[in-house]
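[1] here's a sequence, model it:
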Amino acid sequence: MSQFNVSQVNYGATDEDNIVLKSYRVSVNEEPELEDGQEKTAAPSDIELSDAPSNIEKQPLHAGSPAKRTEKEAAEQDQFFKDGVRKIDYVLAFRKDTKEGEDEEKRAKRRKEYFGNLKEEGLHMEEADADSTAEVTEDDEEEEEEKITFIKIHAPWDVLARYAEEMKIKMPIKPNDIDEPTSIWSCLRKLPNPFALSEDYIKPESNYFTLAFVRERESEFIMDSRDSFFPTATRSRIVNEILEKCRYDPDDKTKFGHVHMVANGSLVAAFPLHDGDWKSEHSMLTHGPLNDRHLLYEEWASPKKFYKQQPLDLVRSYFGEKIGIYFSWLGYYTVMLTYAAIFGIAAFLWGCITLGSNVKVAEICDTEGVGSLLMCPLCNERCDYWHLSSSCFYSKLTYLFDNGATVFFACFMSLWATMFCEFWKRRENTIAYDWDLFGFEENEENIRPEFEAKAPDKRISPITKLAEPYISFVTRFPRLAMAVVTILFMILLVVAAVVAVIIYRIAIKVALARTDSEFVSSMSSIVTSCTASLISIIIIMILQNLYERIAVWLTNLELHRTETEYEDSFTFKMYLFAFVNYYSTSFYIAFLKGKLPGNPSDYGKIFGLRQEECDASGCMQELFINIAITMCGKQFFNNFMELGTPVILNCIRSYRGRQEAKKSKGRYEQWEKDLDLADLGPRGLFKEYLEMVVQFGFTTIFVAAFPLAPFFALLNNLIEIRLDAFKFISQLRRPYAARAQDIGAWYAILLAIGNLSVLTNALVLAFTSEFIPQAVYKHRYGEGGLAGYMEFSLSVFNTSNFEKDSAPVDSDINATECRYRGFYTGPNPPYEPTRDNWIILTMKLVFVLLYEHVIFLIKMALAYMIPDVPDFVRDQIRRENYLAQQALHEATLLKAKEQEAAASADV
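    Next up, the predicted model:
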């Protein structure tokens, strides 16, 4: 059969355009076309199935016993009806259970109505009979009624053509005659590339312009035969559209669709078939790929190909545009991370190289000099005085991420986020043209069946002038209000969890600081940070799963008109919650912890507990630890849950399937194998996007505190691409080929994160880092150096002025003065901010204003200079529109001539 796939585009590089002409691969299947004349095929007892052509041989596609068939022939046999001609476009599975009595009768009635409506739509159906060699024993007879029955579905030409016209599916009309312009990028692409895919298997494809299919103008399209015209992915999408709208209860218009049938137990599953096995007994070098699924595994999902570009056009052809765009975006994001990772590693290495020469670290670690300064206790009564040198390790750790290169890296990352979004928009528009997605949401996307069935009002469409379902704002407002209130409640729940973690941090730090062990006491800060971060990530996972269920209910309640509107609303809800959930602890450490601790005569308090103070070297190391644990821990957990759980469950189910097939001496058919796989689900890609966008936030919003975040994100994504590919190829049922014009609401979220990162990084550098205080000291007192900075940054306190119940009890140290962080007068009261405190605060505010204004101006300039659509793509769009108008004109003239000829003949 013919299969049309967009040609390979090199999305693994970040050149100017990476534009390859839109194209389709044509591979002809020589199977004969069906003719008229029908006969009945075998059917389940409770349904009528479509008729089969009478002139088709009753032999299977490949003759011979199963043992004699080749591996490839056996796989191909499972793709067709028993006549060997009609291709299986979808499979429905259901289980009869006579033990359930009345419930099973209701399900059987629903199935009969549903299957009857499918037949009226013109679909052909066939029951998957047991293998003729199977032996049924007496023990099996009791289980017969509980076995799963499979219904194979085939869409004939008239159904495909009717729905292709209704869904405005674009098909090829003319070879693309526009040559790619010569540029430095096109020349570079001709050089040997170790990351390029092997053309021995991923062949270059032909290029075509396309036009929305019209049955009356069938001859204008490039067509070898009707059987080969629509590719497999398009066929499954059309059949899914029919399955989604067919009703199963004639008395209730809200009862429709295979999704609801699965939910109420009438069906076990509904899915298109995989092409065959994803692995082969033979090497591709000697026998070639078994099918596209096997080829995708070898060239895409195999760990050996982790460094190769993705065969995105083959991914799109097999799984559909929606999944293809996700992997395009993920590949592009991963490539862009390489540049961020290089600069992040450079900033980190600069800290490692200059660590030994840093005056601040040297002063803290000098036990005979500044390091011997006596510091005020970190908690009330039970905590003792401590020496500044105890912070030596923390000061070294802080400097690795808070050094002179950090400022430049933060600026780079703020601009990187803009470049990422702008160049992705450009790439996305190129993909949208190559994959015929321009105007999909406006022209092709259909109304959701749920909206059509449940919308309480009707109105005349201003576009079509036809009556259509409608929900007024007055009707929708209570639903939206309920959604807003629920979201606010869940956000408050997250804030409450964060406050609980803060109280835990305060309590556990006090407990560790009070221990008699000097080592445990000295490590109190890092132990507190690590354990609190682990507790936070556990709370995050629990609340995320809870909120997802609530968000689904709220979004269903809102009754959105199209699937795009539904997904965008669900996405915004979930990300708003995820933002608060994942980043709230980091915001607390960066901007609240240690900012208002007071002084030993009047400590700041939270719920009656003394506030946490930052280490003498600052809070940057705690912010780094929290981000590292939350980011890396989340990624590890998600990867395990995404792949580990399906692998374990699939192994159990497939083992049972093989054992049953062996027991009955039958074949383990492809539809049985696919049923044993996990289902992607209606929002399968949402979790993939959410995971990556949350990661994007960690690599931009707080990157000033963790310059290695892009590097760890890069390592994760290199693994993530292959894990996701392996999961889609081997562990999940094949999803229907859904279409999407872009990455949806995620682009707006990415833009918002990029803009927010400018402000947050400016605030981290100004208020969390020691960058501004050190710069002020160098300018006013240090004569360009940091000698004496630590004493400058510490205030002196007279121990006789401790507030009540805060002085150390039973201390071995008889101290009259101690030091604490901040710029206050002392050692005697009043303890008021010094002039240096106000100067430093002013400079921090000035730095934030200058930083964000300069970066935003550069970001706007970059956004203006980078066009959203490449000029070459614009030319192709104009050329395609011209050809469409020309084809319409020619069709009109031809019709007029035919009418004139008919009129002359009548005369």
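[2] switch to C-alpha atoms for all contacts and neighbour counts from now on
    Will do.
[3] following the top helix by length along the chain, which helix or strand comes up?
    When the chain is scanned for its longest helix (criterion: DSSP state H), the result is helix 473-513. Sequence order places helix 518-522 as the next helix or strand after helix 473-513, per DSSP states H and E.
[4] buried ones in that following helix?
    Using 16 or more other CA atoms under 10 Å as the test for burial, helix 518-522 gives Ser521, Ser522.
[5] for the longest helix of the chain, packing partners?
    With contacts defined as 3 or more CA pairs under 8 Å, 6 or more residues apart in numbering; DSSP states H and E, helix 473-513 has these neighbours: helix 518-522, helix 524-558, helix 563-591.
[6] and the ones you listed as JSON lines, adding distance to Tyr736?
    Formatted as JSON lines, the helices and strands packed on helix 473-513 follow (distance: least, CA to CA, whole Å):
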{"stretch": "helix 518-522", "distance to Tyr736": "57"}
{"stretch": "helix 524-558", "distance to Tyr736": "21"}
{"stretch": "helix 563-591", "distance to Tyr736": "15"}
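[7] following up with a second sequence; could you model it the same way so I can compare the two?
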Amino acid sequence: MADKLGHKRHGSIDLLEVMGVVNEKGSTNHLPPSVHTPLTYDYVLVADNLEDLNSETYRKQVTFVNALKDKRLKISKISDDDKVFYGIKAPKEIFEQYRYLLKVSDACNWSYEQQGIVPLSTRIRIVNFILHHTCIYETGEYLQDLIKKNVFEAEFCLHEKKEQKDLRMSWARWTACFQGQPISNVRNYFGEKVALYYLWLGWYTFLLIPAALLGIIAFLYGLAFYQSSPLIKEVCESSTVMCPLCDNKCKVWSLNETCSYAKMNLLFDNEGTVAFAMFMAVWATVFLEFWKRHRASYVCEWKVFDWSEEEEELILEIVNDPDCEPKQHKHSYLRSILVMVLVTLMLVLIIGLAHALVVFRVIAAVHLTESSWEFLSDYANTAALMMGAVLHYFTITIMTRVNRIVAIKLCDIERVRSHAGKERSFTVKMFTFQFFTLFSSLIYTAFFLGRINGHPGAYVRIQQKWRLEECHPGGCLTDLFIQMAIILILKQSINNVLEFTGPWFCRWIKRRKLPRQKRKCANCYMKENQECRAGVELCDNCKLQDLQRNYRLNKVDCFSLFNEFLEMVIQFSFTTIFVAAFPLAPLLALLNNIIEIRLDAIKMVSLERRLVPQKTNNIGVWTDVLEAVGVLAVIANGLVIGISSDFIPRLVYRYYYGPCYNSTSRDINCMAGYISNTLSIVQVNDTQIFSDYQLRTHNGQYVTSCSYKDYRSSEDFSLTPQFWLILAVRLAFVILFEHVVVIFKFIAAWFVPSSSLQVKNTRLHDKLKRLKEELR
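    Model prediction:
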């Protein structure tokens, strides 16, 4: 397909195939397989086989089925011991009407429907729309209302055995991790919406390769030079006595105790990290622009480039009810203000949880310091930070469910006109809630930790009791790195395990509960059965077993694909926003995505009921979300480097305060004495800042002064001129960094057109062909 649409391969097609960006077999211009393999039913409803035929539940079942029959749908009832299956099949006239309306619409496209052929994915989509827009006239209850009241238990469309087996062999298996994705076959079976998700995920995974490689190089750069760094040598050989990090049992300590932490901090806080952060900020834009170009080639081939969501919905409305009235666009300022207020309150709650995590770490550090275990007492701050990160992960898991419920309720308050509009509104709200849930604690760690805790004699305390936590002894960036690493590793590993074992276990439970069928229709399970391939009507028992096989699969709903998108976009946020503190994040994301593609494929093909195929030509509002994340990545990485890291203080010291200033000697190390320069001294012999117990070293020696990391005067704790100079340079760097990266982003967006010339010419040719057909 790449050659057909004018994309040059340049020898990179192997990598593209490995990541699943293109189909290893190229494009498929033949008709979708599902056109030639009709199913017995387009859709299935499942209900309990009731013994009381006079019950209200049974009456509603019959009434709803009759309402479907009034819309010319053919209903077949197949009963089991405890379940009844309503097989639904739409007549040809409904699809002919849909095809004609599609032809005369403004967003006409030369697709399969225009050629007089209705693929099975289209049949399922139309029948699904009719089912969900049919109601019981007496009560006004729709299908979702009936399912909530247990009138019907489930609804689903059937898997096609042959196509399902083909996808399982070529795509949905672990041994296919390094094979290409058959995107066209996925589109024929699951629809454009699912196909574009896998196309986007494959493209994202492919472009993570250069990001991961440069992240490794940045890490190796720090690994190669940290041993010979004069900063590490100064810390490890220092005899400086540092002030206690907490009250009560904390004592003064020696700076050389943080030798290992200083080495770890320098691995992620060096010149290579700055360059890598700039690259990742530009990478986010390049990724999106190339994705738009890549998407255009596929939607052009699928003939859905000019597809209109609003036109499609109007056509389906007419097919469902020829006398329908359009849903008017409405807007209520009162509802908008109410939603805005509720969203703000929800964000305040989420930020409050981040503050609760801060309080937890402070209290945990105090209790760990007072522990009788010497190991916990010595590493109290690190242990408290790690415990806080684990607790943050569990908070994320719980709040994900809460955020979904709140987002749905807010969308109900808005009363959005269309289902697509409601989906967009829900996506924005859910992502916003999840973003603040995941990043509130990280934002505090990156920009506030160690900067609002005060100084000796004026420490900031919680309820005048617990001292606010300080940065990790190795540096502020170390805290952010530890927290990100724990959350990212836990989130990806645990989610992948639960994502696979959960559906498998649920299906196993369902199989255990159902009794074995004594009769089997062997013809339907023969691999090369001619009658089944020819579409001959099957025996009732064979139909029943096919229905039961699909019924035992795990339930899917409108959130199934949304959950996958949300998970990947959140990972994209982790990979780009705070990558300056964790350059190995793209590598972890790459390894995870290689597994994620096959994991999602196995779930959809083998473990879950078939998703209703949805038509679209893009990934919707997720594109806007990704662009917003790209902007946040520029801002956050600039602030992390300018505010959180020691890059700017080291730069100022080298060229203004260090030994190289006003010196022409080449033998002088320009960073000599930097660590001592960053420390302030407090005289404690005549003050009551610390207790006598705290002023004694582990050897029992009493000290009269101690140091702490800050730029303050030893007399009155006022900020020194060096602090204000560094602050000015920090702000200047942030502004310069963001402007430079934004300029590069605009250049990249301008340089990479959203559609190739071949795509534009193909669209022009198709439009001309359609107009000529109209004249005939």
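[8] deepest-packed of the helices and strands packed on helix 473-513 of the first structure, please.
    Neighbour counts (mean count of other CA atoms under 10 Å) averaged over each of these peak at helix 563-591, with a mean of 19.
[9] which elements pack onto that one?
    With contacts defined as 3+ CA pairs under 8 Å, 6+ apart, helix 563-591 of the first structure has these neighbours: helix 473-513, helix 524-558, helix 620-639, helix 684-700, helix 745-763.
[10] read off where that helix ends up in the second structure.
    The alignment of helix 563-591 of the first structure onto the second structure (TM-score structural alignment) spans residues 419-447.
[11] average offset between that stretch and the first structure?
    Taken over the aligned residues, the distance from stretch 419-447 of the second structure to the first structure averages 0.7 Å (mean CA distance after the TM-score superposition for the first structure).
[12] name the helix or strand for the equivalent of Ile648 of the first structure over in the second structure, please.
    Under the alignment (TM-score structural alignment), Ile648 of the first structure pairs with Phe505 in the second structure. Under the criterion of DSSP H and E, Phe505 of the second structure resides in helix 476-513.
[13] next, the angle from that helix to helix 559-577.
    Here helix 476-513 of the second structure runs at an angle of 160 degrees relative to helix 559-577 (axes from the mean of the first three to the mean of the last three CA atoms, to 10 degrees).
[14] which strands or helices does the next helix or strand after helix 476-513 of the second structure pack on?
    Moving toward the C-terminus from helix 476-513 of the second structure, the next helix or strand (DSSP H and E) is helix 522-525. Contact here means 3+ CA pairs under 8 Å, 6+ apart; on that basis helix 522-525 of the second structure packs against no helix or strand.
[15] next one: helix 522-525 of the second structure to chain centre, how far?
    42 Å (CA atoms, centre = their mean, to the nearest Å).
[16] quick one on the thing from earlier: packing partners for the helix holding Phe505 of the second structure?
    Counting contacts by 3+ CA pairs under 8 Å, 6+ apart, helix 476-513 of the second structure packs against helix 259-268, helix 380-414, helix 419-447, helix 585-602.
[17] so where in the first structure does the shortest one end up aligned?
    Put plainly, it is helix 259-268 of the second structure. On the first structure, the counterpart of helix 259-268 of the second structure by TM-score structural alignment is residues 392-401.
[18] now swap in the last one and tell me
    Correspondence between helix 585-602 of the second structure and the first structure is established over residues 709-726, with TM-score structural alignment as the criterion.
[19] what is the neighbour count of the counterpart of Ser472 of the first structure in the second structure?
    In the second structure, the residue paired with Ser472 of the first structure according to TM-score structural alignment is Lys330. Lys330 of the second structure has 9 neighbouring residues, counting by other CA atoms under 10 Å.
[20] wait, Lys330 of the second structure touches Arg417, no?
    Yes. Between Lys330 of the second structure and Arg417 there is a contact under CA atoms under 8 Å: 7.4 Å.
[21] what about Asp306 of the second structure, helix or strand, and which?
    According to DSSP H and E, Asp306 of the second structure maps onto no helix or strand at all.
[22] residues contacting the counterpart of it in the first structure?
    Asp306 of the second structure maps onto Gly439 of the first structure when the alignment is built from TM-score structural alignment. Gly439 of the first structure is in contact with Gln741, counting by CA atoms under 8 Å, 6 or more residues apart in numbering.
[23] change it to 10 Å
    Ala432, Tyr433, Glu445, Gln741 (CA atoms under 10 Å, 6 or more residues apart in numbering).
[24] list just the one of the helices and strands packed on helix 476-513 of the second structure that sits closest to Lys92 of the second structure.
    helix 419-447 (26.1 Å; CA to CA).
[25] what does the host helix or strand of Ala749 of the second structure correspond to over in the first structure?
    Taking DSSP H and E as the definition, Ala749 of the second structure sits inside helix 721-751. Using TM-score structural alignment, helix 721-751 of the second structure lines up with residues 835-865 of the first structure.
[26] what does stretch 197-213 of the second structure give?
    Going by TM-score structural alignment: stretch 197-213 of the second structure matches residues 326-342.
[27] in that stretch, what counts as buried?
    Buried residues in stretch 326-342 of the first structure, counted by 16+ other CA under 10 Å: 326-338, 340-341.
[28] what's the average distance of it to the second structure?
    Its matched residues in the second structure lie on average 0.8 Å from stretch 326-342 of the first structure after superposition (mean CA distance after the TM-score superposition for the first structure).
[29] centre of the chain to that stretch, how far?
    Stretch 326-342 of the first structure has its C-alpha centroid displaced from the chain centroid by 13 Å (CA atoms, centre = their mean).
[30] Glu452 of the first structure against Ala467, yeah?
    No. Assessed by CA atoms under 10 Å, Glu452 of the first structure is found out of contact with Ala467, at 11.5 Å.
[31] more neighbours: those two, which one.
    Each of Glu452 of the first structure and Ala467 has its neighbours counted (other CA under 10 Å); Glu452 has more, 21 against 11.
[32] contact partners for the more buried one?
    Glu452 of the first structure makes contact with Lys245, Lys253, Thr254, Lys458, Glu468, Pro469, Tyr470, Leu559, His560, Arg561, Thr562 under the criterion CA under 10 Å, 6+ apart.
[33] would you show me how to pick out the buried ones of these in PyMOL?
    If you want just the buried ones from the contacts of Glu452 of the first structure in PyMOL, going by 16+ other CA under 10 Å, the selection is:
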select buried, resi 245+254+469+470+559+560+561+562
